[in-house]
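>>> Got a sequence here, can you model it:
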Amino acid sequence: MKLMNQINCPSNADYVVDEFEESPPMSTYLVVYMVSDFVYTEANSENDQVKYRIICKKDLANQTEFAINLGPKILKYHEDYFDEKFPLHKQDMAAIPDFSSGSMENWGLATFQENCLLIDPDVATTAGVYEVAQFMTHELCHQWFGDFVTMKWWTGLWLNEGFTEYAAQRGVDTLFPDSKYFQVKNVKNFVDVLDPDSLQSAHPLSVAIEKPDEIAPISMDPMTFAKGAILFHMMNTFLGENTFKQGIRNYIHKYKLSNAEPDDLWSLLTEEAHRQGTLEKNLTVKQIMDTWALQTGYPVLNVVRDYSADTVTLSQERYLTIKSHGTDNKTCWWIPITMTTSGDFNQTNATFWLNCENNNLTTPLAKDNEWVIYNMQMTVLFRVFYDTRNWMGIICTLNDPSKYETIPTLNRVQLILDSLSFSQIGQLDYEITFQLLKYLRHEIEYTPWFAALNGWRKIDDLLKRTPKHAVFQNNMRDMLSCVYSKFRNMDEKVNGYENIQLQSLVISRACEYQTKDCIQRVLDIFRKWMKSIDPDNNNIMPKDLKTTIWIRAIQYGCEEEWNFLWERFQRSNIETDRNYMIIALGSTSIESLLLRYLNWSLDESIIPRNYASAVFKSITLNEAGFLVAKEFFYCKISDIYEYYQQGGEIYVLGVYVNYIASQMKTKEELEEFQSFITKSSRYFKEPDSFIKQITETITKNIEWTAKFYNKIVQN
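I've put the predicted structure just below:
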């Protein structure tokens, strides 16, 4: 709250007494106070009603300009969206050293890791600037949706985080209108959700919380944010922008300074949708959304065409990557169906609904010489499985350079994601998937490449440490050759957020897959930086490629390069740079450096605590580092536990387990993992469902290896 008065303490001259404005009614978990010798930068909101401050360490004050200029614009954006003035007289944003969470929405005093709030756009990557903007927009959105109106209980946490994540991504897209930020983040949401939510051991968004230590795992779960954001985007689409926004406003107006639950929001959205005529009178938002929020997983839409009768039969079932015997797969969802056969992808309102009552539906369709695509603009969370003839029709269009763009970018993304996943479980022949992916030779958009390379990453991980990995890398170099040639001149400036992202992605993967030209160019730039007179103040490399160059230069460089970047990390006070340097340093192939780095990660005097898990992750995902990281974790579990117990962050051990398990793919590794968990159970507070999910992931990897290892590199 606003500081009203400060007086000297009459009984002790060394103390002062601060008197603050009385707070409005608020939830206790949103109360925070801060005592520090930090400095602040100050501005007023656009209507001069709110004092806005950025608080940080004195030596970082020169990195507050971006946040102090953007913050009032974000407040105005949210005031307009919610049609509700900011309810407090001041809003502080504090950058906290070694803060365990990325950020926290305490009412009137939001707290952040330093790299999530402080940034210098002149030296930071474009992606880093937008990420800071999203953190800020997310936490300021919470000041209304979460603080002004608070959930009744933690089972509603997904509603708060899902909406604010969606609103933040939309907000950044609005504040930076040329960025296409929302499209990029929405695709990444799908990528974060589709695989983990296809496991038997996945959990629904709405999770029963009974004990305090159950809150952190859910509040840190990417599913809470990403799947929630996808579902709010789906609602915004099938209700329409105006209906959805007015329903959200009605929710804020009705429940401000009190508590609410998901059903309260569903009721108000239904009322508004019926009033505006955007939802049939016999339907409610609760009917629809309960199937998505209260049930585990998501559906696959099976499309079976009768080409002689020009009809199609649609059916749904839960999509599972491992179907165990006795699996009850009768779960069904209310799915808004959109489709096209003519290339008109702009109609995203539901043509009709597929639900439990008409779960197997036959409808008229187009002529037999046309392909059909469902889920226009990828607005709903489901996969689509077509018959072979339809797949081949789509492939024919995609592989024609003059026609592939008739299928919009987001639908190209879904075709890539779905085909790779269907092939991974043996439902679609890899030959068909690889025929589809050949079209990428003329693809120029970032998100399809991101989807494809993410899917290939899974294959790459499964082939690491095997004789066939080199053959796969050779195939990947060939696939990337055309798009790499477009970006190989690393000194040439690229404009536009998507193009910048594409350049960074392509160069990173081309180097990773051992493209000689890429490796040499990266090392030349890095070594030129090493020879500069003042490397800490004269970083000569292209700012949007520097993180990629750091990672690949360390991967292919020697101990000299590693020591140079470590020295830069120690001297830098730019937290966004330090964050990426930590990751890059874990990319070396020198085992002695990796082991030393892991030991340093548990010494807070060398590496700040909030970077420790990033060190472990970077080494685990490093082909040369996985066995080193696994052995370190198994042998040092008591030390790791004690380290995080001191900071009250025991839940981080679950993150470590996730990292190493994702790279396991043999029965021996699974048995070793299960034995370790049994012997070390006292160190883990995660529920049994978490261990089951990890075990299922490893089992899925084992099954894929048994089915496809000898086949995959032949294609």
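
>>> use CA for all of it now, contacts and neighbours both
Will do.

>>> where along the stretch 251-400 of the chain do the strands fall?
Using DSSP state E, counting those that start in this stretch, the strands of the stretch 251-400 of the chain run over 258-260, 299-306, 311-318, 335-337, 339-340, 352-354, 360-364, 373-374, 383-385.

>>> any chance of those in CSV, plus distance to Asn475 and mean neighbour count?
Putting the strands of the stretch 251-400 of the chain into CSV (distance: least, C-alpha to C-alpha, whole Å; neighbours: other C-alpha atoms under 10 Å) gives the following:
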stretch, distance to Asn475, mean neighbour count
strand 258-260, 54, 18
strand 299-306, 30, 19
strand 311-318, 33, 19
strand 335-337, 37, 21
strand 339-340, 34, 18
strand 352-354, 41, 15
strand 360-364, 41, 13
strand 373-374, 29, 22
strand 383-385, 27, 21
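
>>> Dump those strands to TSV, plus distance to Lys617.
Output for the strands of the stretch 251-400 of the chain, formatted as TSV (distance: least, C-alpha to C-alpha, whole Å):
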stretch	distance to Lys617
strand 258-260	38
strand 299-306	31
strand 311-318	31
strand 335-337	37
strand 339-340	41
strand 352-354	41
strand 360-364	44
strand 373-374	37
strand 383-385	30
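
>>> Pull out the buried positions in the strand or helix carrying Thr447.
Here Thr447, judged by DSSP states H and E, is contained in helix 446-463. By neighbour count with 16 or more other C-alpha atoms under 10 Å, helix 446-463 contains the buried residues 446-455, 459-463.

>>> One more sequence to fold, the one below, so I can look at both together:
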Amino acid sequence: MGKVYYVSKNVGLALLVLAAIALATIVALSIAYHKERAKNRSRPGDGGPDSTSMPTPSTTPLTSKDPWDHYRLPQSLVPVSYNVTLWPRLEPNADDLYIFTGHSAVVFRCVKETDLIIIHSRRLNLTGNHAKLRCLGAVTAPAILKSWFVVKTEFLVLQLRSRLAVGATCALHTEFQGELADDLEGFYRSEYVEDGVKKVVATSQMQATYARKTFPCFDEPAMKAVFNVTIIHSRGTVALSNGREIDAADSVIDGVPVKITTFEPTERMSSYLLAFIVSDFVSIQSNQNNKLLIRIWARMKAIGERQGDYALNVTGPILQFYERYYNATYPLSKSDQIALPDFNAGAMENWGLVTYRETALLYDPVMSSTGNKERVTTVIAHELAHMWFGNLVTLRWWNDLWLNEGFASYVEYLGADHAEPTWNMKDQIILNEVHNVFAVDALASSHPLTRREEEVNDPAQISEMFNTISYSKGAAVVRMLSEFLTEPVFARGLSSYLNTFAFSNTVYTDLWDHLQRAVENTPGIHIPHTVHDIMNRWTLQMGFPVVTIDTRTGSVTQRHFLLDSDSVVERPSQFNYTWFVPIKWMKTGVEQQQYWLLQKTDTNSLMRVSGHDWVLANTNVSGYFRVNYDLDNWGRLVSLLNSNHQALSIINRAQIIDDAFNLARAKIISTTLALTTTKYLSKERDYIPWESALRNLNYYILMFDRTEVYGALQAYLRKQIQPLFEHFKSITADWTKVPTGHTDQYNQINAIGIACSMGVGSCRELIKSWYRQWMANPSHNPIHPNLKSTVYCSAIAFGGAEEWDFAWTMFKNATLASEASRLRSAMACTKKPWLLNRYLEYTLDPTKIRKQDATSTIQTISGNVVGMPLAWNFIRAKWSYIFHQYGRGSFSFSNLVGGITRRFSTEFELQELKKFKEDNLRVGFGSATLVLEQAIEKTTANIKWVTENKAHVLQWLTDEST
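A predicted model of the protein is given here:
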């Protein structure tokens, strides 16, 4: 579908004339640019010099509720197009600052009479004549009386002498200067060293509210426009943007030799999807159907070592899969993907120019692991899913973020499964998304998928939406919807939605409308209520139900599942925490017809069983809920696991374990019943059930590894893991081969990791010998890439300063990002407090630990039982610095507080946590605000759980480990 401008034909023609004039003058303006900058050498953010045409913008505090006091833009002006020229300097200036200069013209329509132009601008120094207003046709532009910045709402406000009339189309021209800082936001710089030479990359991250740091713009997702981009850059570098390059010309600006690269206009899109990059990177490429240009960009050495080949190989097939799945052609002329040395998020779906951390795009066939390969595949699949769902059709406001991220988080498994069909990726969504988000959504401090708009206003609240609920619950709920509609019906509704709203914005109800039509147009598909009525209960109220089935009576009930049954839910629900629950189930191995639980209590006589018959509900975990049974049925399922576990699917074996452990934490069943579901594991060889068990037992490790229970827990786990360890030793010919299956390779990692940590002697000696061989010959690493993370961590934990220092040296010399990441995590495993404290200090020095990795390194150290109190003391002492460096917009920042407090389970730790909150209220918590509340809630629940279960757990483990 073509561009949609929503303007009349006459206005459209006028805009085309204006655009032609603007494009013709770009080079002339650029040449004059350097002279203007020479006159205005003020630092970014200081405000430009006085001007006769327009007063200098001043900074105004919030004192009233004027239009500029609100975080949302007034609805009086709508952008149509931008002409943006940027010139990043990759060398510092006399003040030792890296800067960029630029000018832009935004064409907008007036849709509501106004004498104000309010546009986003943050930390930009307007230069030259600041801003000029021109209007099209016979309309005379009002003079600009005054202008000012509003720091809190990040607005540039222009007061006009007279009012703009409805229908007027005008262009606002601005010139500006900004800092090309290393803060990973907006237009920023990334640095790396190659062959001993420091190199600088100018790159960008606009989501969610950082485009305004680069140029004045209407920086909200509904304010879509066409962007015409020109980049001035040093010769010998390459410039990239969303559109394909249409012209590149050498020039000289005031004695400086430069190249001026112009790009084709973008499609109509949101400002957060813009991207600009200047680097000396190189690329590899392919052409899909001799039409679509696909390129992978990275550091020259990375491309030379063929680290981009795998990404190039899977991108084309994934794009083709989505074109068929969405029934919509990829709408752009090229697909660039680039690996950046410094990047805060995992990846960003900029339309036509997707940016990645190096670990998410680069794969070395010799040095990278199976896990690295899967990460590259799934992240590419996630970002390419956004090209349609998110970019082509975009949420209207951030309160519906889950529409973008939840959908992409579901579809990435379909795309990855198409690219690698032998990996069984569709099963892994249960571990990675469903079970993952259950833990958060079972808290009283959770929130609905769709929040009220007034709850999501400022940048910190927007960043807070990029959380597990939006991504993983979104994926789980979309998967459930696809399951009960069936995939073909779901895909037809989705295609209709995307083609109807192409290049526009929507709210969640628009998707329900199109899925409902698909249902009504498909014979044989019946659902008990409309898609709206069913799905609103899953998106407009937080949490999920636990469904209890009594197989003695056939009674089926539901209730809101809370991990701490004593917690108080303060968020009201119009649905009274009742869901329309689609239940797929089986009886004694035979699939039954889907059953819908539509109220709190119901009876299904088919679920009444006796004797050796059993009932299993939520087969393949197709629904987003937990299942509880009467004790008799629990007993039959546990007996089945012990006698013939393969009678149940891999996913359902994992589900039984995960449900049981979490029902026990909620005091719905006993802790000993939950532990009993793990007794069969000595016979289990599949990855997903083992991973489910280990994640749940990890909670016991966190609660008890500082108590006398830990010895008995080690003994029990050692007994259960030993057969799996011996199994992999056997099938790998004494660790010399790699298991064939994708998930078998993961389970081999589990077998070695748990065996070593639980004290299997032969495992420890194996690990030490491998690491010693590597230390003796650093140029030859004998450890298989799949096992490196586990081996590095264990060897450093067993060793001392020599092992740690060796890892640090190898980390600093690593040329593959995934290898550096493994070593960075492994160094947090040491048991030497002084080494951990030294490592914590390294996180404050970006020459040692990159800013993008600082908070995750602190979090990894806190995962070590020795490192936890050190990391806790460290962030309390350094909170103001850490917050101002990372806390305002970093999507990963919230993980820091949640990660460090995972072990908290004493009254003393709870009081420390509350005091930390009280002491830092003035500093703030940014995107970690909600996570801090959840940490307090989790700690309170942990205290109660340990008090009530410690003795029972110790007794059970002691009995079973002997």
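
>>> quick revisit: any idea which of the buried residues of helix 446-463 of structure 1 is closest to Glu567 of structure 1?
Nearest to Glu567 of structure 1 among those, counting by C-alpha to C-alpha, is Asp461 at 30.8 Å.

>>> Tell me the counterpart of the closest one in structure 2.
Aligning on TM-score structural alignment places Asp461 of structure 1 opposite Leu702 in structure 2.

>>> Against His435 of structure 2, how distant is its match?
Relative to His435 of structure 2, Leu702 of structure 2 is positioned 18 Å away (C-alpha to C-alpha, to the nearest Å).

>>> Repeat that for Asn604 of structure 2.
Taken as C-alpha to C-alpha, the span from Asn604 of structure 2 to His435 of structure 2 is 27 Å.

>>> what does Phe503 of structure 2 give?
Computed with C-alpha to C-alpha, the distance linking Phe503 of structure 2 and His435 of structure 2 is 34 Å.

>>> got it, and Val256 of structure 2?
57 Å.

>>> Give me the more crowded residue out of the two.
Between Val256 of structure 2 and His435, counted using other C-alpha atoms under 10 Å, His435 has the larger neighbour count: 23 against 11.

>>> What's the match for that one in structure 1?
So His435 of structure 2 corresponds to Val191, using TM-score structural alignment.

>>> can you check Asn521 of structure 2 too?
By TM-score structural alignment, Asn521 of structure 2 lines up with Arg275.

>>> So what's the residue count around its match?
Neighbours of Arg275 of structure 1 (other C-alpha under 10 Å): 12.

>>> Same question for Cys356 of structure 1.
Neighbours of Cys356 of structure 1 under the rule other C-alpha under 10 Å: 15.

>>> Identify the residues contacting it.
Cys356 of structure 1 sits next to 332-334 when contact means C-alpha atoms under 8 Å, 6 or more residues apart in numbering.

>>> if you set the cut-off to 10 Å instead, what comes out?
By C-alpha atoms under 10 Å, 6 or more residues apart in numbering, the contact set of Cys356 of structure 1 is 315-316, 330-335.

>>> And Ser251 of structure 2, by the same measure?
By C-alpha under 10 Å, 6+ apart, Ser251 of structure 2 lies in contact with 27, 30-31, 232, 235, 257-260.

>>> tell me the SS of it?
Following DSSP: H, G, I helix; E, B strand; the rest coil, Ser251 of structure 2 is assigned to strand.

>>> So the alignment partner in structure 2 of Asn495 of structure 1: helix, strand or coil?
Mapped onto structure 2 by TM-score structural alignment, Asn495 of structure 1 lines up with Thr740. Of the three states, Thr740 of structure 2 takes coil under three-state DSSP.

>>> distance of Thr740 of structure 2 from Ile731 of structure 2?
10 Å.

>>> higher neighbour count, the two?
Using other C-alpha under 10 Å as the criterion, Thr740 of structure 2 and Ile731 rank with Ile731 on top: 14 against 10.

>>> Can you get me a residue count around Ile232 of structure 2?
Burial of Ile232 of structure 2, expressed as a neighbour count using other C-alpha under 10 Å, amounts to 28.
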